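1. sequence first, predicted model second:
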Amino acid sequence: MELIDKQKLMKNEYEIRGEITAILIDSPKYGRKEALISTSDLEKVSALAGTWHVQYRKSINDFYCQMHTPWVNGKRDVILLHRFILDSLDGMQVDHMNNRTLDNGTGRYGVEMKT
């Protein structure tokens, strides 16, 4: 297990565990959480400037991993980790096949167009 504590852009620490990497998220409200990604996606995910954090969603009774974009003209967007990894477009629904919403490894999604 390799612990990395200095990144150029992504501010979260992470642990590389072979083919899976855990993004470590320290939440004042929910404690330490881990968002799992495929190690092959680490370069893409860590290239975003900012901090990944968890957001509890009452509608699913679970957490999503997300990052806020910088403020521009009084607005900012939310980037959901699973949608970012898949480059999903508006109108695409991405489901976590194993129902573990913080598990964002390759092959753990079902993707379909919303109707």
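-> Sure thing, it's come through. Numbering: from 1, shown residues only.
2. CA only for contacts and neighbour counts going forward, please
-> Fine.
3. do you have the helices of this protein handy? List them.
-> 42-46, 81-86 (DSSP state H).
4. of these, which is nearest D62?
-> In terms of C-alpha to C-alpha, the element of the helices of the chain nearest to D62 is helix 81-86, at 14.1 Å.
5. for comparison:
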Amino acid sequence: MGATKTHIFSPRHNELAKIAKVMAHPARVAILEYISKQENCICTDLVDEIGLAQPTISQHLNEIKKVGLLDGTFEGKNLCYCINKERWGHVQELLSSFFVNINLNCC
């Protein structure tokens, strides 16, 4: 489906789809999991931990940031990442409401 068709869906549907797309890559899940266990994290920490090249990690971090799940602050020349707690809570609520409202008794 092309991006031009997103207007026919609700903002909630589009938001859930964007979040799901970000979470659909195992490297991004690993990055979020690692960062969530740290006080803060720089890209080189992730390169060492995840085992992907720095440009690849940076691309994944940018995709995660686009949906608002990460905050970043500069410490010297390094950008330190942490989980955006407020946005994370909102995403949890969105996903929970989606799964809770699924009718498992059909068919």
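-> Nice, thanks for sending it over. This structure is a prediction, so every number in the text was calculated from the model and none was measured.
6. how alike are these chains, TM-score-wise?
-> Scored by TM-score structural alignment, normalised by the length of the second structure, the superposition of the two chains gives a TM-score of 0.26; 54 aligned residues with a C-alpha RMSD of 4.8 Å.
7. hmm, back to that, got CSV for the helices of the first structure, with distance to R17 of the first structure and mean neighbour count too?
-> Output for the helices of the first structure, formatted as CSV (distance: least, C-alpha to C-alpha, whole Å; neighbours: other C-alpha atoms under 10 Å):
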stretch, distance to R17 of the first structure, mean neighbour count
helix 42-46, 12, 15
helix 81-86, 18, 18
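8. now tabulate those in CSV and tack on distance to M67 of the first structure.
-> Listed next are these as CSV, based on distance: least, C-alpha to C-alpha, whole Å:
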stretch, distance to M67 of the first structure
helix 42-46, 11
helix 81-86, 8
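9. nearest to G31 of the first structure, out of the ones you listed?
-> Proximity to G31 of the first structure (C-alpha to C-alpha) singles out helix 81-86 among those, at 19.0 Å.
10. remind me what the closest one packs against, helices and strands.
-> helix 42-46, strand 62-68 (3 or more C-alpha pairs under 8 Å, 6 or more residues apart in numbering; DSSP states H and E).
11. would you turn the ones you listed into JSON lines with distance to T21 of the first structure?
-> Putting those into JSON lines (distance: least, C-alpha to C-alpha, whole Å) gives the following:
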{"stretch": "helix 42-46", "distance to T21 of the first structure": "7"}
{"stretch": "strand 62-68", "distance to T21 of the first structure": "14"}
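12. out of these, nearest to Q93 of the first structure?
-> Ranking those by proximity to Q93 of the first structure (C-alpha to C-alpha) places strand 62-68 first, at 14.4 Å.
13. the closest residue to V94 of the first structure other than its chain neighbours: neighbouring residues, count only.
-> Closest residue in space to V94 of the first structure, ignoring its immediate chain neighbours: V111 at 4.6 Å, by C-alpha to C-alpha, 6 or more residues apart in numbering. Neighbouring residues of V111 of the first structure were enumerated by other C-alpha atoms under 10 Å; the total is 13.
14. do I have it right that V111 of the first structure meets H96?
-> No. V111 of the first structure sits out of contact with H96 when judged by C-alpha atoms under 8 Å, with a separation of 9.0 Å.
15. quickly find the element holding the most centrally placed residue in the second structure.
-> The residue lying closest to the centre of the second structure (C-alpha atoms, centre = their mean) is I64, at 4.0 Å. Using DSSP states H and E, I64 of the second structure falls within helix 54-66.
16. pull the distance from the longest helix anywhere in the second structure to the chain's centre.
-> Ordering each helix of the second structure by length in residues (DSSP H) puts helix 85-100 first. Once both centres are worked out by C-alpha atoms, centre = their mean, to the nearest Å, helix 85-100 of the second structure turns out to sit 12 Å from its chain's centre.
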